[in-house]
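> All I have is the shape, not the residue letters:
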């Protein structure tokens, strides 16, 4: 495990898992939200993002956290390990709303500089539709890489907890 992607619906726990895995494996973590979002929720252009990604993907080791579906296939070509958080929409929506309430007025720990925690209809709709739209795309891409990449799919939070516990036990 040297080049790791962590993908899944917003609110599934990707960033928390990535940070914990980074601490336990001593592999640096890259939260894509901190790269994509400039202060005040201004997104970088596709060209800017792609240039930054190309440089990051050439690093020897990393844990890269974030979906950014436009770039998933490209990033997968560099990765050796993929963790996909395939949780229910209800759990992800609950977590997104909880995070918004808990972090009101604060910049999220894994967000871009000066990007205060926020929530809007478009974002909630993307969480709600993730399984119907993005999940299908992700599963199709992951199917292409079966056998050539280590792919771990988490369907319940307990599976993540057990995985991390077993990782610690074997270390």
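Arrived safely, thanks for sending. Small disclaimer: the values here were computed from a predicted structure and weren't measured. Residues are numbered from 1 along each chain as shown.
> okay, CA-based contacts and neighbour counts for the rest of this
Fine.
> what residue is smack in the middle of the chain?
residue 66 (2.9 Å; Cα atoms, centre = their mean).
> Pull the contacting residues for it.
5, 6, 7, 8, 14, 15, 31, 32, 33 (Cα atoms under 8 Å, 6 or more residues apart in numbering).
> All the helices of the chain, in order from the start?
For the chain, the helices defined by DSSP state H occupy 14-25, 32-36, 46-57, 72-78, 89-102, 121-129, 134-145, 157-170.
> Below is an additional structure, to be compared with the one above:
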């Protein structure tokens, strides 16, 4: 089993991927951990370092759950997955999940530092359906629609198999 979970920030990617990893004994990779410089806020690692980290994870693990919002990484990883899951619960759900998110120590030094970034995160999340970048709904929709393997889209807690 190699499950790739993607969607907007706050859509439930980490929760679902961790649950799948625990239930099925899968290695888990949050793409945030390879995209951002450790110990720094919003400082992206060089593209070659990100690609090297992703390739290393894929070669080291036969069974995994990978999750993230990065369209270019989701697209690249989709060629290795056995199942693609697009979480698309809607904007209000994502915003609420971000407001109630527990501290993510792999991203922030403290809960206070995380909360200090909430306003910026919420503004970015709010633009998900309008933006045209690799981290937008439009990019995610193209990836999902073009994927020919086993896939599902989860809208407001439900799953729609395709």
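Good, I have the coordinates. Predicted model only: the values in this text are computed from it and were never measured.
> can you redo the helices of the first structure as a markdown table with mean neighbour count?
As requested, the helices of the first structure are arranged in a markdown table below (neighbours: other Cα atoms under 10 Å):
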| stretch | mean neighbour count |
| --- | --- |
| helix 14-25 | 18 |
| helix 32-36 | 19 |
| helix 46-57 | 13 |
| helix 72-78 | 16 |
| helix 89-102 | 16 |
| helix 121-129 | 14 |
| helix 134-145 | 14 |
| helix 157-170 | 12 |
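> Out of these, the one nearest residue 115 of the first structure is which?
helix 32-36 (9.3 Å; Cα to Cα).
> Would you mind telling me which of the helices of the first structure is nearest residue 111 of the first structure?
With Cα to Cα as the criterion, residue 111 of the first structure lies closest to helix 32-36 of these, at 4.9 Å.
> Pick out whichever of the contacts of residue 66 of the first structure sits closest to residue 164 of the first structure.
For the contacts of residue 66 of the first structure, the nearest to residue 164 of the first structure is residue 14 (13.2 Å; Cα to Cα).
> if we can go back for a sec, gap between the aligned partner of the residue nearest to the centre of the first structure in the second structure and residue 112 of the second structure?
Residue 66 of the first structure maps onto residue 68 in the second structure when the alignment is built from TM-score structural alignment. To residue 112 of the second structure, residue 68 of the second structure is 23 Å away according to Cα to Cα, to the nearest Å.
> ok, now residue 127 of the second structure?
Taking Cα to Cα, one finds residue 127 of the second structure at 24 Å from residue 112 of the second structure.
> what's the answer for residue 12 of the second structure, then?
For residue 12 of the second structure, the distance to residue 112 of the second structure - Cα to Cα - is 21 Å.
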